[in-house]
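In: Only the shape, not the letters, is given here:
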């Protein structure tokens, strides 16, 4: 008997990402602009196989949720929106109010812990960068949220009179404005990761990997030290673990 086909949906601030999975592997994946409900509906109409269950997380608000729900309703498929909680899939929350933790951060930690099976720093680098610490037993110790690289560059352009964003590159000693802006943003992101990593190393008194995902992951990875585990679509990986546990 073949394993069930699962649909996982990550409704983020700028993109809705989806993955069709069977038996721990991906059949198909894709993404569309969060605001483009028609594009998501079209993608869902073209799925190569009919899923038996859909699980998602949503940090993009009610409109994004409605787009997803409408598209899946056309396939006769309800979606279960997963929310953060005190304990799930081997991960427990140390957040002051567990239900207020972003559902995408929670799913990413579950995905990372299922892969590592121990302490790790979970970094998701997108519109925002989240840096979340798990101890050896899968307990979420706490985390950081900061602007993503593109968000930093956009803010500089919007809030200053003389800085205009253009295609810059990372340089040890930037000699033009575009390179200076890009280097500063990358250093801020990588520096935050390294500080959070060192704090976790001290907390668990040992070496821990950095689990890295998101659109800016490759850019940041070049400037990190220690063991870095690059996982594509970490939030979807976590949602898959959650969905498989609901079978």
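Out: That came in fine, so what should we check first? Note that the structure is predicted; figures quoted are calculated from it, not measured.

In: contacts and neighbour counts: CA atoms only from here.
Out: OK.

In: Following the longest helix along the chain in sequence, what is the next regular element?
Out: Using DSSP state H to assign secondary structure, the helix with the most residues in the chain is helix 177-204. Sequence order places strand 210-213 as the next helix or strand after helix 177-204, per DSSP states H and E.

In: Residues touching that following strand, excluding its own?
Out: 112, 120-125, 197, 221, 226-234 (CA atoms under 8 Å, 6 or more residues apart in numbering).

In: List the buried residues of stretch 108-126.
Out: Of the residues in stretch 108-126, 108-114, 116, 118-126 count as buried by neighbour count, 16 or more other CA atoms under 10 Å.

In: Provide the secondary structure category for the residue nearest to residue 56 when sequence neighbours are not counted.
Out: In this structure, residue 56 finds its nearest non-sequential neighbour in residue 9, 4.4 Å apart by CA to CA, 6 or more residues apart in numbering. Using DSSP: H, G, I helix; E, B strand; the rest coil, the structure places residue 9 in strand.

In: Residue 9 contacts residue 234, correct?
Out: No: the pair residue 9 / residue 234 is not scored as a contact, 11.8 Å apart, by CA atoms under 8 Å.

In: Which residue ranges of the chain form helices?
Out: Using DSSP H, helices in the chain cover 37-45, 62-73, 103-116, 149-159, 177-204, 217-221, 234-245.

In: Tell me what angle the third one forms with helix 234-245.
Out: This points to helix 103-116. Orientation check (axes from the mean of the first three to the mean of the last three CA atoms, to 10 degrees): helix 103-116 against helix 234-245 gives 80 degrees.

In: For helix 103-116, which helices and strands make contact with it?
Out: Other elements packing on helix 103-116 under the criterion 3 or more CA pairs under 8 Å, 6 or more residues apart in numbering; DSSP states H and E are strand 53-58, strand 91-93, strand 120-125, strand 128-134, helix 234-245.

In: And here is the other one:
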């Protein structure tokens, strides 16, 4: 796909943008939605190139954010944004939701990217505000998923729901599990408990797939993925921090091929 593309992965807390050219994705950056809400999308203008051909976005931050982004892109580049939506089937993946449109578009795009690369059973683990798990079998069929509060969300819930727990000394990074399962301080107990809750969910998902004779590749992504030690989940693991942006590229490639095909079939006048 030899076009200059601007890609947006708009999550619950952060917007991640990327630029794609003939050699692939060559620049990415994340900006908090808090900053954008305070200063507007124009804070991106100085960081983006002067010329773009297409723009594609995965957005789970709501219609208001989508409208503001649409105005920004139209103002600076005079192009429309292709906002992706979840489908029943596409790019080799069959959506497992009873109501396919209700599946978060970020999860749908991530599945497209992961399946495009692996084309065998896999489990996507997205570390964001929430931890999401999505399982796909050897035929590209989405088996369903789970949505679990992320580490920071768990920590913050303790602050609001208790009176004597102080999480100010906690950072929100993942760490290799200690040899001691039980914490010897409140901080250790909170960190260990929260982290083990997420690990337990992941192990349960893998076990469930193995019961169906599947040996999934674990695909790690999300804003928190950068903090995860490389030996955290074992050998059968891939780290793909730009998974959603990769999925948007796959979608744009198919759209571009369709457009070229349609142009080649336009009847000549005269």
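Out: Everything's here; your move. Note that the coordinates shown come from a computational prediction; the quantities given were computed from them, not determined experimentally.

In: Drop the TM-score for these two in here.
Out: After superposition, the two chains reach a TM-score of 0.92 (TM-score structural alignment, normalised by the length of the first structure), with 245 aligned residues with a CA RMSD of 1.9 Å.

In: residue in the first structure matching residue 116 of the second structure?
Out: In the first structure, the residue matched to residue 116 of the second structure (TM-score structural alignment) is residue 114.

In: Number of residues surrounding residue 241 of the second structure?
Out: Residue neighbour count, defined by other CA atoms under 10 Å, stands at 18 for residue 241 of the second structure.

In: meant to ask about residue 201 of the first structure, not that
Out: 19.

In: Now do the contacts for it.
Out: Residues near residue 201 of the first structure by CA under 8 Å, 6+ apart: 207-208.

In: What is the equivalent residue in the second structure for it?
Out: Counting by TM-score structural alignment, residue 201 of the first structure lines up with residue 210 in the second structure.

In: so what's the residue nearest to the spatial centre of the second structure up against?
Out: Nearest to the geometric centre of the second structure sits residue 244, at 4.7 Å (CA atoms, centre = their mean). Residues in contact with residue 244 of the second structure (CA under 8 Å, 6+ apart) are 9, 58, 106, 109-110, 113.

In: Can you tell me what residue 233 of the first structure aligns to in the second structure?
Out: By TM-score structural alignment, residue 233 of the first structure lines up with residue 242.

In: what sits against that match?
Out: Residue 242 of the second structure neighbours (CA under 8 Å, 6+ apart): 221-222.

In: what do you get if the cut-off is 10 Å, keeping everything else the same?
Out: With contacts defined as CA atoms under 10 Å, 6 or more residues apart in numbering, the neighbours of residue 242 of the second structure are 9, 16-18, 25, 28, 110, 113, 220-223.

In: again with residue 185 of the second structure
Out: Under the criterion of CA under 10 Å, 6+ apart, the contact list for residue 185 of the second structure reads residue 191.

In: which residue lines up with it in the first structure?
Out: Match for residue 185 of the second structure (TM-score structural alignment): residue 176.

In: nearest residue to residue 16 of the second structure other than its sequence neighbours?
Out: Counting by CA to CA, 6+ apart, the residue nearest residue 16 of the second structure is residue 30, at 4.2 Å.

In: isn't that neighbour right next to residue 47, touching?
Out: No: contact criterion CA atoms under 10 Å: residue 30 of the second structure and residue 47 do not qualify, at 11.7 Å.

In: Between these two, which is the more surrounded one?
Out: Comparing residue 30 of the second structure with residue 47 by other CA under 10 Å, the one with more neighbours is residue 30, at 14 against 9.

In: what lines up against the more buried one once you look at the first structure?
Out: So, by TM-score structural alignment, residue 30 of the second structure is matched to residue 31.

In: now do residue 170 of the second structure
Out: With the correspondence set by TM-score structural alignment, residue 170 of the second structure lines up against residue 167 in the first structure.

In: Around its match, count how many other residues there are.
Out: Residue 167 of the first structure has 8 neighbours, counted by other CA under 10 Å.

In: do the same with residue 63 of the second structure
Out: 10.

In: roughly how far apart are it and residue 10 of the second structure?
Out: 12 Å (CA to CA, to the nearest Å).

In: now residue 227 of the second structure
Out: 20 Å.

In: From the neighbour counts alone, determine which of the two ranks first.
Out: The neighbour comparison of residue 227 of the second structure against residue 10 (other CA under 10 Å) goes to residue 10, with 24 against 12.

In: Was I right to think the more buried one contacts residue 16?
Out: Yes: the criterion here is CA under 10 Å, and residue 10 of the second structure meets it with residue 16 at 6.2 Å.

In: overlap in contacts of those two?
Out: By CA under 10 Å, 6+ apart, the residues touching both residue 10 of the second structure and residue 16 are 30-33, 57-58, 244.

In: Go through these and name the one nearest residue 137 of the second structure.
Out: Taking CA to CA as the measure, residue 137 of the second structure lies nearest residue 244 of those, at 19.5 Å.

In: how close does the closest one sit to residue 190 of the second structure?
Out: Residue 244 of the second structure sits 31 Å away from residue 190 of the second structure, taking CA to CA as the criterion.
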